[in-house]
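In: sequence first, then the predicted structure, then my questions.
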Amino acid sequence: MRLFLDCEFTRLSAEAKLISLALVAEDGREFYVELLDTWREEDCSDFVVQVVLPQLWGGSYSLPTAEARLSLLKFLTLFKNEVEIVTDAPQYDWELFCNLVYEDGRWPRIVRNFPTDATTLAPTSEGEELPHHALLDARIIAGMFS
């Protein structure tokens, strides 16, 4: 099963901090979370402040890191066979996913421990411009390969 990953983060740099993360499975199941305690507005680039932050949903989607990690791990247990994480930005999204999913020195057995770069796959349809919202972007990316 492929899970299409997208993240929003503070800036395009090695110091990027996770703001939101989404996974969309080939079968339509979805996961979305916004992190409350990993970033501050002053950590963000102007682009993120102007485009990404206004799109955050807040409410029940906003969780502290520990709760977000538990929620993500619970979502991953819904899958019976190994899942493959596909992302169009492995240098950022995969690293941020790993930081969230890796718990107490343990990697979830159900998750393949390396990403698939979506840019190396042949799309089955044209995607649309990504709106820079993790869940909406993950849906678009998933739709391109379904």
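Out: Perfect, I can see it now.
In: switch to C-alpha atoms for all contacts and neighbour counts from now on
Out: OK.
In: let me see the ranges of the helices in this protein.
Out: Read by DSSP state H, the chain holds these helices, from start to end of the chain: 46-47, 65-76, 95-101, 134-144.
In: I'd like to know which of these is closest to residue 18.
Out: Of all the helices of the chain, helix 95-101 sits nearest to residue 18, with 6.3 Å by C-alpha to C-alpha.
In: and the closest one, which residues are buried?
Out: Within helix 95-101, the residues that qualify as buried by neighbour count (16 or more other C-alpha atoms under 10 Å) are 96-97, 100-101.
In: and those, which two are the farthest apart?
Out: Maximum pairwise distance in those, criterion C-alpha to C-alpha, is 8.7 Å, between 96 and 101.
In: just say which of the helices of the chain is most tucked in.
Out: Neighbour counts (mean count of other C-alpha atoms under 10 Å) averaged over each of the helices of the chain peak at helix 134-144, with a mean of 22.
In: considering the buried residues of helix 95-101, which is situated nearest to residue 12?
Out: Sorting these by distance to residue 12 puts residue 96 at the head of the list, at 12.3 Å, by C-alpha to C-alpha.
In: then this one, side by side with the first:
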Amino acid sequence: MILFLDTEFTGLDQAKPDLISIALVDEAGREFYAELPPSHYAVQCNEWVHFNVLPHLWGGDHVLSVEDTRDRITAWIAGIQDRAVIVTDCPDADFQLLRWLLPEWPGNLTPTPILFTAWSIGDDEQPKLHARMASYHTPERPAHHALHDANSLRVGVLYAIENGWTLWRD
């Protein structure tokens, strides 16, 4: 099973960014999404995050404590019957934040992520792949929202697999 991971965090320019929100989407489209409370991250957000990430957060029932987020994502992953691998476009941030959130690593989840970007299936296909991934985003599903970005990644990876990309199976 492939799990598509995306996070939003306080800034790429930071040595140790804090998690703002996290999303996992499986191959079939089953979703997990949570946001941490603003008290967890607000003072550390860089200017770009203030303008491009925070306005897209949903709030409400999606805001969970770190402990509740940890419990719910652990239960969500435990509900997967098969061995699962994480695919992300930013393992240095996304995967490290997932590792921080899950100090007890789930037994059905591989310990190493697969990197996937719009360049993963080669230069010739990059424009098509990029367009396919970008087409997921709409005004109602903006970029820089963890759940929408994880779904966009899912669209791209499934397109790549349909077109012969097999690196994820190695």
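Out: Alright, I've got the coordinates. Everything quoted here is computed from the prediction, not taken from an experiment.
In: related to what we said a few turns ago, would you list the buried residues of helix 95-101 of structure 1 in a markdown table and tack on distance to residue 3 of structure 1?
Out: Below are these laid out as a markdown table (distance: C-alpha to C-alpha, whole Å):
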| residue | distance to residue 3 of structure 1 |
| --- | --- |
| 96 | 15 |
| 97 | 12 |
| 100 | 16 |
| 101 | 14 |
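In: quick one: which of those residues is nearest residue 135 of structure 1?
Out: Distances from the buried residues of helix 95-101 of structure 1 to residue 135 of structure 1 were compared by C-alpha to C-alpha; the smallest belongs to residue 97, at 13.9 Å.
In: what's the counterpart of the closest one in structure 2?
Out: Taking TM-score structural alignment as the alignment basis, one finds that residue 97 of structure 1 is matched in structure 2 by residue 98.
In: quick one: stretch 46-64 of structure 2 to chain centroid distance?
Out: Once both centres are worked out by C-alpha atoms, centre = their mean, to the nearest Å, stretch 46-64 of structure 2 turns out to sit 15 Å from its chain's centre.
In: show me the contact partners of that stretch.
Out: Residues outside stretch 46-64 of structure 2 that contact it (C-alpha atoms under 8 Å, 6 or more residues apart in numbering): 8-11, 33-37, 142, 144-145.
In: buried residues, it. List them.
Out: Buried residues in stretch 46-64 of structure 2, counted by 16+ other C-alpha under 10 Å: 46, 49, 53-54, 57, 63-64.
In: which among these gets closest to residue 132 of structure 2?
Out: Distance ranking of the buried residues of stretch 46-64 of structure 2 against residue 132 of structure 2, using C-alpha to C-alpha, places residue 53 first at 21.9 Å.
In: sorry, back to before: which of the buried residues of helix 95-101 of structure 1 sits closest to residue 146 of structure 1?
Out: For residue 146 of structure 1, the closest of the buried residues of helix 95-101 of structure 1 turns out to be residue 97, at 22.2 Å, with distances computed as C-alpha to C-alpha.
In: which residues touch the closest residue to the closest one other than its chain neighbours?
Out: The shortest distance from residue 97 of structure 1 to any residue other than its chain neighbours is 7.6 Å, reached at residue 21 (C-alpha to C-alpha, 6 or more residues apart in numbering). The contact partners of residue 21 of structure 1, by C-alpha under 8 Å, 6+ apart, come to 5-8, 32-34, 97, 134-135.
In: ok, the residues you listed vs residue 146 of structure 1, which is closest?
Out: Top of the list for closeness to residue 146 of structure 1, among those and by C-alpha to C-alpha, is residue 5 at 14.3 Å.
In: returning to that earlier point: so can I have TSV of the buried residues of stretch 46-64 of structure 2 showing distance to residue 79 of structure 2?
Out: Compiled in TSV, the buried residues of stretch 46-64 of structure 2 are given as follows (distance: C-alpha to C-alpha, whole Å):
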residue	distance to residue 79 of structure 2
46	35
49	32
53	29
54	30
57	26
63	22
64	20
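In: residue 145 of structure 2 -> structure 1?
Out: Using TM-score structural alignment as the criterion, residue 145 of structure 2 maps onto residue 133 of structure 1.
In: ok, residue 116 of structure 1 - contacts?
Out: Neighbours of residue 116 of structure 1 in contact, by C-alpha under 8 Å, 6+ apart: 84-87, 90.
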